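S.K.: using only what follows, build the 3D model:
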Amino acid sequence: MAVQPRFWDPRGERFGTPTYPWNLAPLGLATRRQLREQGLRPGGQDVVAQVMWHSNRYRQPGTSGIRSAYLYDIDRAKPVRPMTPGRRAALAKAMLARRTCSACRTDVGYVIPPSLGMCTTCADTPRLAA
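M.R.: All right, here's what the predicted structure looks like:
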């Protein structure tokens, strides 16, 4: 008798939705990221299946470290909506806000780390003066 992989549940009896182990999902299904690489989006369709795997990298104390990714039907996916001028302007404005230092109010040319809340020059200035 062959032993089934831990996350093998193509009928969805154990996990509620068809579940496959890493790299064993059937052809014709893709994650959101894989759809995006093909210029597609789920387009409102429901999740068809999921891929599950165990990861020690993301394991937190008291959790199992089991990760999952939802799968969508490629045939029912729709093309990605084109970028409109308004959306492009809104994204540019949002990115400018992420690059603007709250202390010196200048565009520093990189996304400011949320842990600092200001550019590295302004964050290091009090330490240098002390």
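S.K.: okay, CA-based contacts and neighbour counts for the rest of this
M.R.: OK.
S.K.: any buried residues in the longest strand along the chain, and which?
M.R.: Longest strand of the chain, by residue count under DSSP state E: strand 66-73. For strand 66-73, the buried set under the neighbour-count rule, 16 or more other C-alpha atoms under 10 Å, comprises S68, A69, Y70, L71, Y72, D73.
S.K.: redo the residues you listed as JSON lines? Include distance to Y110.
M.R.: Listed next are the buried residues of strand 66-73 as JSON lines, based on distance: C-alpha to C-alpha, whole Å:
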{"residue": "S68", "distance to Y110": "32"}
{"residue": "A69", "distance to Y110": "31"}
{"residue": "Y70", "distance to Y110": "33"}
{"residue": "L71", "distance to Y110": "34"}
{"residue": "Y72", "distance to Y110": "35"}
{"residue": "D73", "distance to Y110": "37"}
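S.K.: now the other sequence, so there's something to compare against:
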Amino acid sequence: MSPRFYDPEGARYGLPTFPYRLAPDGLATRRQLRAAGLRPGGQEVAAQVMWRSRRSRTAPRVAYLYRVDRARPVRPMTPGRARALAAAMRARRTCPDCGQDADYVIPRALGCCPACTDWGAA
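M.R.: Purely as a prediction, here's the structure:
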């Protein structure tokens, strides 16, 4: 166990903090809640998991934990929400320059489809 990130009272980090893979039962991340068909439902963050990452040598990585007993079920997908999601995804696939549907999400770094960029025409 890494004593550096073990602070169950929250004295050091302001929130109860646990090392990677050592969070107590009854707490889950957003992703774990979603996999169980739940959502945080407006509750405050109950604790956090911290670990050292090879990518970021300066700051540790953090995942916030929520209480499972206070989580609510995920809202069902309504026809209106499905239409809105489809329209948003269609907008992300449509090139603003040529107006063509690229059949994939256009990279934000390019801002348009590769065919409309300078290097795409070469």
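S.K.: any residues touching the longest strand of the first structure, and which ones?
M.R.: 28-32, 42, 45-55, 59 (C-alpha atoms under 8 Å, 6 or more residues apart in numbering).
S.K.: and the helices in the first structure?
M.R.: According to DSSP state H, the first structure carries its helices in the segments 32-37, 85-99, 120-129.
S.K.: which part of the second structure lines up with the shortest one?
M.R.: Here helix 32-37 of the first structure aligns to the second structure at residues 30-35, judged by TM-score structural alignment.
S.K.: give the aligned range of the longest strand of the first structure in the second structure.
M.R.: Counting by TM-score structural alignment, strand 66-73 of the first structure corresponds to 60-67 in the second structure.
S.K.: now for the counterpart of W53 of the first structure in the second structure: which residues touch it?
M.R.: When the second structure is aligned by TM-score structural alignment, W53 of the first structure is paired with W51. W51 of the second structure makes contact with F5, P19, Y20, P60, R61, V62, according to C-alpha under 8 Å, 6+ apart.
S.K.: could you redo the last one with a cut-off of 6 Å?
M.R.: Residues in contact with W51 of the second structure (C-alpha atoms under 6 Å, 6 or more residues apart in numbering) are Y20, P60, R61.
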